[in-house]
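**Q** next come a sequence and a model predicted from it.
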Amino acid sequence: MRKELLPGVEAENNAAAKNAKQAKTSQLNNFKNYVKSQLPELEQALIQVSSLSEQLKAILVKQDLDELWRLSEQVDGLEDIRTELKLPPKPKVLGRFEEKYREYRDQYVVLAEMAESVRREWAFETERLNAKPAIDVVKNRFASSQSSLSDQLVRWRRSIMDMLVSEQARITSAVQDDQKEFYKKVSPLLFDVEEGRVPLTAALSEIDDVRAQLSESFSARYEAYKRSLEQISNGIDLDGAFAYVGARTETLEGRLEKIQSLAQVGISVEILSHELHVLDRRLQTSLDRLPVDIKQSKEYAEANWARQELVERLRFLSQMQVSGNDIRQRITGEKVEEYLRAFFSSSFDDLKISLKVSKKFRSVGFFEYPSRIFPVFINLINNSLYWLPADNEKVIEIDIIDGSIVVCDNGPGIDTDDIGNLFELFFTRRVRGRGVGLYLCRQTLAAGGHKISYVNEKPWKLLSGACFVITLRNGFDA
């Protein structure tokens, strides 16, 4: 019995997967079409709100109370503009369309901020100049808001009713066509039985099979449709729910792939690290055997310096995981600064980067494995080096704020949509980036009970760019 049911279950799963893929594609296409169609409207709205702002400024210069009051209708309409241009739920992956989406999103943020600024200024000046009695202003806003909401609801009702009428006609037509399916498939069998070409048992079996197949097909189509309508009638946002489930599914599937990829990365790093250390020992042995006069040459010094730099990078790579030889020791902010300045000395000089470290950070201390702390700072500084602007003053600052370590730079910062993925494995916006560094930073610190996060708020945001906060489990020692 179980074997007989398995093909049906597999078919249902395949159908569900196909429907999910179609729904995902449909949602993505609808989102793209919305952005493309509304972008010109958004640009026009920006011009409109900017013009309204200029009108308001001119009226205030003239102190024309009548003109200020006549502007109320346009000011009240700003909320309608903002609502109509709001983005629908965003699919998790947009591919090449990401840039167009961000263009729309950023312009929408500007529009919303400008509209809110105009609304606040108009309300403030209307009250300050006593353009109208307060009760008249409130009554006017009450009436315009009521009218706006009613118009909005009427538009939605009309649109939904049109869709329902169209859908009712489609369902009626589909049912009528499906009602003919059984007859079309089975009616020829009647003639075969009548002519004696098909035995009774075979005919009955075929009728039952066709009925079962059609019943299953119709059930999958119409029961699913009915369930969807029931969900909608219960107030469930299917579009939003699907967007969440789809994004969650993609995230989990992506994590599984990343874990598999990380295993390969780990194996590759171990092999590469071992081979490079072997080669380093061979190179050092060969350099030691060179004649004394060659060892005293400038070329030898440069070659040996390059080898030492390579070894230093290898030590950093090996420190990303706590080794058995590592011991917990007292680490001070001063030691961290010395380590960073030594490690990045040439980069700081070549790129003209200023590393500012506060006295408060230099003076703090805590006990931890160096391999758990130093690589985190190396990674944060290395990311800053990549993103800091080439033509402006470049600053990286380290300080202590509210008992936590803060590392900031004056680069472009992190895009709002990327903050949630910042510590995800293999997530990166760098050209040829691997997306491993910040993930390993969080995992390495978490192994010791510490936390790292990205912040955009004062007082932690010391500079205009990216800002990370490291909170130690036991804080600093006395």
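**A** All right, it came through fine. Nothing here was measured: the structure is a model prediction, and the numbers come from that model.

**Q** when you work out contacts or count neighbours from here on, use the C-alpha atoms and nothing else.
**A** Will do.

**Q** all helices for the stretch 251-400 of the chain, in order.
**A** All helices of the stretch 251-400 of the chain, identified by DSSP state H, counting those that start in this stretch, fall at 292-295, 298-318, 333-343, 345-351, 359-363, 370-387.

**Q** okay, now Tyr104: neighbour count?
**A** 22 (other C-alpha atoms under 10 Å).

**Q** what's the closest non-adjacent residue to it?
**A** Spatial nearest neighbour of Tyr104, excluding adjacent residues (C-alpha to C-alpha, 6 or more residues apart in numbering): Leu39 at 6.4 Å.

**Q** please look at the one you found and Arg102 and confirm they touch.
**A** No - assessed by C-alpha atoms under 8 Å, Leu39 is found out of contact with Arg102, at 11.3 Å.

**Q** for Thr126, what are its contacts?
**A** Thr126 sits next to 68-69, 132 when contact means C-alpha atoms under 8 Å, 6 or more residues apart in numbering.

**Q** next one for the comparison:
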Amino acid sequence: MTLEVSFQTRARTIDHLGRGQIADSPTAISELWKNAYDAYATSVSLHIFDGTPEVAAIFDDGCGMDARDFVERWLVIGTESKIADPDRPPPETFGLEPRERQGEKGIGRLSAAFLSPATVVVSRKPSGPFAAVMVDWRLFENPFIALDDVRLPVEEFEEPGQLYGLLPRMAEVLLANLGHAGNERGQRLERGWDKFSDHESRSGFRATTASQISAAWQEMPLNRRHLEEWPAFLGLEGHGTALFMLSIHHELAVWVRPESDDAEAEIVQDRLRQTLLGFTDPYGEGRLEFDYEVLLHRGERVSTVLRATDVFGYEELKELEHYVNGSFDENGVFRGRVVVSGRDLGIKEYVPRRPPPKTGRDKLGKFSFCIGTYERDFARTTHTEQQHSRLDTQADKYGGVAIYRDGLRVMPYGRANADVFEIEERRGRHAGRYFWAHKRSFGRVSITRSENPNLRDKAGREGLVDNRAFRELRILVIGLLIDFAYRYFGTDSDIRAEMMPEIMKANATARDAAAKAKTRRRRNVRTFLKELMPDLRSGLAEVEALAAEANEVKRTNDRERATVLAARFQSLAAKKEDLRPPPAPAKLGDLEDKYREYRDGYREFVAGLDNLAKASVDIEASVGSLAPNEAAKRSFSSHQSSLSVKVESYLRKIEGKLDDLRTMWRNKAGEDRGAFYKLCRPLLEDEVDAETLIRFLNLIEAHRRELEEEFAARYTPMLRALDQLAEGIDLDGALSVTEDDKSDLEEKIRDLNAVAQVGITVEIVGHELETLDAEVRRNLMRLPEGIRQSSAFKLAFEAHHALTEKLRFLSPLKVAGYRAREKIRGEAIAEYVGEFFHRAFRDNRITFEATPAFRSLQVVDLPSRIFPVFINLVNNSVYWVTHAVDRRITLDFVDGLVVVADSGRGVDPDDVGRLFELFFTRRAGGRGVGLYLCKTNLGVAHHSIRYACENDPAVLPGANFIIEFRGLTNDA
């Protein structure tokens, strides 16, 4: 007889599908975050709370669920919702672009079982009631009970506060799954738990699973502290889902346990950071609208572990000295931009030996790829010392080549220990030839479900299934890395061989030349002061003596003494040029005081000579017996003779130095003529036959090229210097100016660093203020209803809201974070400015207007670059228009120019040239930083700003600032 039977599902199946399929906590979190993405959330966060027990929560602002959704979808394993249905209406998307579903099997929610033994999920649809479900995952560890016998509580309620009363009742329903009921189900459950408890006792368990479940729900672990962190629970969001995990896994609990500071805890924490940093693809030109963060709650303190802006992204990739960015087509052919040592080689192509499959279950499909790195050896890099140091730090945090599907990361690729393309294995064989280093590279492979349907997740969600499509992907990427290393980047590359000596020589020459010039100048100044200070002091004494003698000659009218005085004066005046101090280095160090003493003495000496010259003329005119015409000729002849003697002295010194220089260079040239002979002579002593001829010819050719480059480096600078001397260029003066300019620039850099520190401080303080803002808002909402209805409370809450709006301005000033270019409309700028200055406009009776032409313009750039420019300009206008009767500020777009105008008194014409200088201001209490930052920020992206000149549009009678945006469009 044939029996007709079906599979019977034990409760343990859920445990196998959930906890048994997950490798670690970060992977489980990423699965739950992907569920939030599928629900069209724009933000998701993980919160970890200390306490007994520790609790974690995942909050999102997705479309949410009601009780029916919990019953028909969330509690259905392998739901058909993952299968595309053209007749099914789309979910609520909140105006977002359609998203490819990340879930495949309908079991991602079971990842929560890995993170904690018990879960409470609370959710709300837009304008709908709240719904909640409670699950104790330990119920599904029992192999002796049927899945159908496990019942989970689901509740629906209107007001969030009602949940507190419902939780104990839901716990009772949950505990009923342990049996003890009089019905048939209860008896089956009781027998099943008795069997399981007996098994655990015989196995030596200290506490049975049933006893642990009973104890866990005697006191509700979930309370206000956890629930009121969810914005939807406080009424701050109208929809979303909160998943609360009770008695969390050790891998999460170590974050908030005071004693968790050992090596194991550090490994666990690093793994979570490595996995969740860069959860969304930072290398796409457009940023995915999905923010994420991880926050820790220790007592009343809240701190951030990571957030979506903590990435190395597309803009940073383009700043690397080496990078590749392009895509593979269906034939496996890669086309993309290649940059080597900062030199853009344009679009290059890689063709594999054979194309990958294009049809069937082995089809790979099109995908994008990018990778970038930098030279480890600073002597070989084109980056500055500061850039190189920053890249080392970023490589420690963000290094690795990850894989992203539809913008979300596929775990675990990109981790230090998940080198899917075997970059480090090849590097271990020959670091120079294979070039790339996994831990020092930044990059990703970008696949999609539509183009790459055969790249599927493993059952454990730890990587992609090792099928042919995945192997073909690895073969293509590995082939590209090897090929491009050989052609462009590695030690076997002709391009690298050509460029690297120049880079290394330029780095070394620049450093050596600067150091030598600086040392020589300091040595020359030191020697000069030491040798000529006595002569200067003697000259000062003689000037003083001659001045006294001149007075005596005038008094006595002694012609003989007048003649002697004139001769002594001419002799002393001849020393003027010899005693002139050389240009001083920008930093004198211990020579500062001596140099200043000499400089001041020389000025006194020159002033004394000038006075003596006047006195000599007076004496010549009054005491001398010569006719005035003859006296003038005599004076002319005297000065002519003095200057001729001086020029002759200079010429003799120059000729002497040229003779020495000529001798030195002739000797050096003699040595260089024999250098090739010395190098190649030993080679000529060996027998050369047909087999070794090619090697011999290549070797002597290499020696010739080497010496040729060495000679060029030695003789060319000398020829350039002689050309400059022939053109009358003062090399010493030019070097002095360069050195001084360098010093000035270093001072400005220090000033800019100080300004940058303001940005860093803003980032740190802003983070703390965000935390405090959440604390203030949360606790204000906890006040009794009567207080919240009072006018005092409303005024205080309005002031707090205004403060938080001001804090929004801080976010664009942050130094770190993701920097994706976006389409910025004038409408968004106008709304931002209007919101930010709302109270200032209202309190000062200022009319703010953004014209339709301005509102319809569009520019592609970083919001963090553009928004602060308008805030700074309008902030200045607010100050100046308050001194006017007619108070207006207007943003306009005229003849392709953006105009920020006000009705204040305008800028004084004498100040226009200095408006954008750092620290220049006419504003009382101003710092002179705002306009400078405007010009600097815009200049980075090749935009420009100026004060309106005669030919520019003047929208209002006061100040009119003109901004020219590169790539600006207008839809009007």
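**A** Cool, the structure landed. Note that this is a predicted model, so its numbers are computed, not measured.

**Q** state the helix or strand in which the residue nearest to Tyr104 of structure 1 lies.
**A** Per DSSP states H and E: Leu39 of structure 1 is located in helix 2-62.

**Q** Arg390 of structure 2 too?
**A** Going by DSSP H and E, Arg390 of structure 2 is part of helix 385-398.

**Q** which residues of structure 1 does that helix align to?
**A** Helix 385-398 of structure 2 lines up with nothing in structure 1 when matched by TM-score structural alignment.

**Q** got it, and stretch 664-680 of structure 2?
**A** Under TM-score structural alignment, the match for stretch 664-680 of structure 2 is residues 170-186.

**Q** which SSE is immediately downstream of the longest strand belonging to structure 1?
**A** Secondary structure of structure 1 per DSSP state E: the longest strand is strand 394-401. Where DSSP H and E defines the elements, the next helix or strand beyond strand 394-401 of structure 1 is strand 404-409.

**Q** and the angle from that following strand to helix 370-387?
**A** Orientation check (axes from the mean of the first three to the mean of the last three C-alpha atoms, to 10 degrees): strand 404-409 of structure 1 against helix 370-387 gives 30 degrees.

**Q** what angle separates strand 404-409 of structure 1 from strand 394-401?
**A** Going by the same axes, to 10 degrees, strand 404-409 of structure 1 makes 170 degrees with strand 394-401.

**Q** and the helix or strand just after strand 404-409 of structure 1, which residues are buried?
**A** Toward the C-terminus, strand 404-409 of structure 1 is succeeded by helix 437-447 as the next helix or strand (DSSP H and E). Residues 437-445 are the ones in helix 437-447 of structure 1 that count as buried (16 or more other C-alpha atoms under 10 Å).

**Q** do stretch 145-161 of structure 1 as well
**A** By 16+ other C-alpha under 10 Å, the buried positions in stretch 145-161 of structure 1 come out as 145, 148.

**Q** which stretch of structure 2 lines up against it?
**A** Using TM-score structural alignment, stretch 145-161 of structure 1 lines up with residues 639-655 of structure 2.

**Q** kindly report the same for stretch 96-115 of structure 1.
**A** Mapping stretch 96-115 of structure 1 onto structure 2 (TM-score structural alignment) gives residues 590-609.

**Q** related to what we said a few turns ago, next helix or strand past the helix holding Leu39 of structure 1?
**A** Moving toward the C-terminus from helix 2-62 of structure 1, the next helix or strand (DSSP H and E) is helix 65-70.

**Q** what lines up with Arg298 of structure 2 in structure 1?
**A** Under the alignment (TM-score structural alignment), Arg298 of structure 2 pairs with no residue of structure 1.

**Q** number of nearby residues for the aligned residue in structure 1 for Val755 of structure 2?
**A** Alignment note: Val755 of structure 2 maps to Leu262 in structure 1; criterion TM-score structural alignment. Leu262 of structure 1: 15 surrounding residues under other C-alpha under 10 Å.

**Q** again, but for Glu964 of structure 2
**A** Quick note: Glu964 of structure 2 (other C-alpha under 10 Å) scores 16 neighbours.

**Q** and the gap between it and Ala67 of structure 2?
**A** To Ala67 of structure 2, Glu964 of structure 2 is 55 Å away according to C-alpha to C-alpha, to the nearest Å.

**Q** and what of Phe328 of structure 2?
**A** For Phe328 of structure 2, the distance to Ala67 of structure 2 equals 46 Å [C-alpha to C-alpha].

**Q** ok, now Thr890 of structure 2?
**A** Distance, Thr890 of structure 2 to Ala67 of structure 2, by C-alpha to C-alpha: 51 Å.

**Q** could you do Glu542 of structure 2 as well?
**A** Glu542 of structure 2 sits 107 Å away from Ala67 of structure 2, taking C-alpha to C-alpha as the criterion.

**Q** got it, and Val929 of structure 2?
**A** Distance, Val929 of structure 2 to Ala67 of structure 2, by C-alpha to C-alpha: 56 Å.

**Q** count the neighbours of Ile400 of structure 1 for me.
**A** The tally of other residues near Ile400 of structure 1 (other C-alpha under 10 Å) stands at 20.

**Q** also Ala613 of structure 2?
**A** 16.

**Q** tally of neighbours for whichever residue in structure 2 pairs up with Ile81 of structure 1?
**A** Aligning on TM-score structural alignment places Ile81 of structure 1 opposite Lys575 in structure 2. Per other C-alpha under 10 Å, the neighbour tally for Lys575 of structure 2 reads 14.

**Q** tell me how far Lys575 of structure 2 lies from Leu643 of structure 2.
**A** Distance of Lys575 of structure 2 to Leu643 of structure 2, computed by C-alpha to C-alpha: 12 Å.

**Q** cool, and Gly656 of structure 2?
**A** Taken as C-alpha to C-alpha, the span from Gly656 of structure 2 to Leu643 of structure 2 is 20 Å.

**Q** could you check how far the residue nearest to Ile378 of structure 1 when sequence neighbours are not counted is from Asp409 of structure 1?
**A** Once flanking residues are discounted, Ile378 of structure 1 sits nearest to Leu340: 6.9 Å by C-alpha to C-alpha, 6+ apart. As judged by C-alpha to C-alpha, Leu340 of structure 1 and Asp409 of structure 1 stand 15 Å apart.

**Q** looking at those two, which is more packed in?
**A** Using other C-alpha under 10 Å, the more surrounded residue of Leu340 of structure 1 and Asp409 is Asp409, with 29 against 18.

**Q** what lines up with the more buried one in structure 2?
**A** By TM-score structural alignment, Asp409 of structure 1 lines up with nothing in structure 2.

**Q** just Ala202 of structure 1 next, same as before
**A** Using TM-score structural alignment as the criterion, Ala202 of structure 1 maps onto Arg695 of structure 2.
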